[in-house]
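[1] no sequence for this one, just the structure:
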């Protein structure tokens, strides 16, 4: 198998398993069905069942165990590798699927928080990945 397609199968398997554990799984399920199903009705029914069984195993006890995630990812990577070997023309669509899943996950993991802190002497603030800018307010007559 072409190494690029094998890499894409691995990335798509990981993205698919990641998508199964999100709130937008129904949207991603529809998209992966369009890509893999290629319009074959009989194939769609079996694929729907396999996707739902996988998603069910992963969401039965949140958060899923790492071993379960890895097993599902390996399973879908193998299935997608076979699919890509037969349908290399679908690689652009599968790459777009991977990009969308990753973008949707990035959107839910990050956020912008503004925190205003007034501190007197000996104040201490700690955290991770902070960008701190200070705006000094003029002191009143009492030095506060």
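    Noted; the coordinates are in hand. Predicted model only: the values in this text are computed from it and were never measured.

[2] all contacts plus neighbour counts: C-alpha atoms, from now on.
    Fine.

[3] Show me the helices in this structure, by range?
    3-20, 25-37, 41-59, 66-86, 91-109 (DSSP state H).

[4] Highest mean neighbour count out of these?
    Burial of those is given as mean neighbour count (mean count of other C-alpha atoms under 10 Å); helix 3-20 ranks first at a mean of 20.

[5] Off-centre distance for it?
    From the chain centre to the centre of helix 3-20 is a distance of 11 Å (C-alpha atoms, centre = their mean, to the nearest Å).

[6] That one packs against which elements?
    Judged by 3 or more C-alpha pairs under 8 Å, 6 or more residues apart in numbering; DSSP states H and E, helix 3-20 is in contact with helix 25-37, helix 41-59, helix 66-86, helix 91-109.

[7] how close does residue 89 get to residue 43?
    Using C-alpha to C-alpha, to the nearest Å, we find residue 89 at a distance of 18 Å from residue 43.

[8] Please compare the first structure with the one that follows:
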């Protein structure tokens, strides 16, 4: 499988699970189910039910602070999307379009931020994924 499709599946799996706990949940569910409806209509209803169950699991995991369960859900949906793309690579553009509609530029939807810093001696590092206010003198 093409590395770009694998990365797309990884991004989609993470986005789907992250958006399960947001106001964009219904649009997310509908968009993902629409992919299955076009590629495998007999499985679409089952996928919708599995998405609903995964959302319940995610909300429970967040309430209890179970980060491992949340990561397992991301991995599970990454695998599902990867298998779908493996069967039907022609839907990759449709998936990209759905993801772009769910998280347009300027939206406050959660995004991954990876930062790395190193300080030596008396050096300090200040990092922020959004606003940062430093008041020390």
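    That came in fine, so what should we check first? All figures in this text were calculated on a predicted structure; none of them were measured in a lab.

[9] circling back: would you convert the helices and strands packed on helix 3-20 of the first structure into CSV that also reports distance to residue 15 of the first structure?
    Converted to CSV, these look like this (distance: least, C-alpha to C-alpha, whole Å):
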stretch, distance to residue 15 of the first structure
helix 25-37, 10
helix 41-59, 13
helix 66-86, 9
helix 91-109, 6
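
[10] which residues does residue 64 of the first structure contact?
    residue 58 (C-alpha atoms under 8 Å, 6 or more residues apart in numbering).

[11] same question but for residue 110 of the second structure, I mixed them up
    18, 19.

[12] And the helices and strands packed on helix 3-20 of the first structure: which comes nearest residue 4 of the first structure?
    Residue 4 of the first structure lies closest, by C-alpha to C-alpha, to one member of these: helix 91-109, at 9.6 Å.

[13] What angle do helix 3-20 and that closest one make with each other?
    40 degrees (axes from the mean of the first three to the mean of the last three C-alpha atoms, to 10 degrees).

[14] Now tabulate the helices of the first structure in TSV and tack on distance to residue 130 of the first structure.
    Shown next, in TSV, are the helices of the first structure (distance: least, C-alpha to C-alpha, whole Å):
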stretch	distance to residue 130 of the first structure
helix 3-20	27
helix 25-37	32
helix 41-59	33
helix 66-86	29
helix 91-109	16
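
[15] closest one to residue 129 of the first structure among those?
    Of all the helices of the first structure, helix 91-109 comes closest under C-alpha to C-alpha, at 13.5 Å.

[16] and the angle for the closest one with helix 25-37?
    170 degrees.

[17] contacting residues for the closest residue to residue 11 of the second structure other than its chain neighbours?
    Distance criterion C-alpha to C-alpha, 6 or more residues apart in numbering; nearest residue to residue 11 of the second structure, sequence neighbours excluded, is residue 78 at 7.6 Å. Each residue near residue 78 of the second structure by C-alpha under 8 Å, 6+ apart is listed here: 9, 10, 11, 12, 13, 14.

[18] Okay then, goodbye and thanks.
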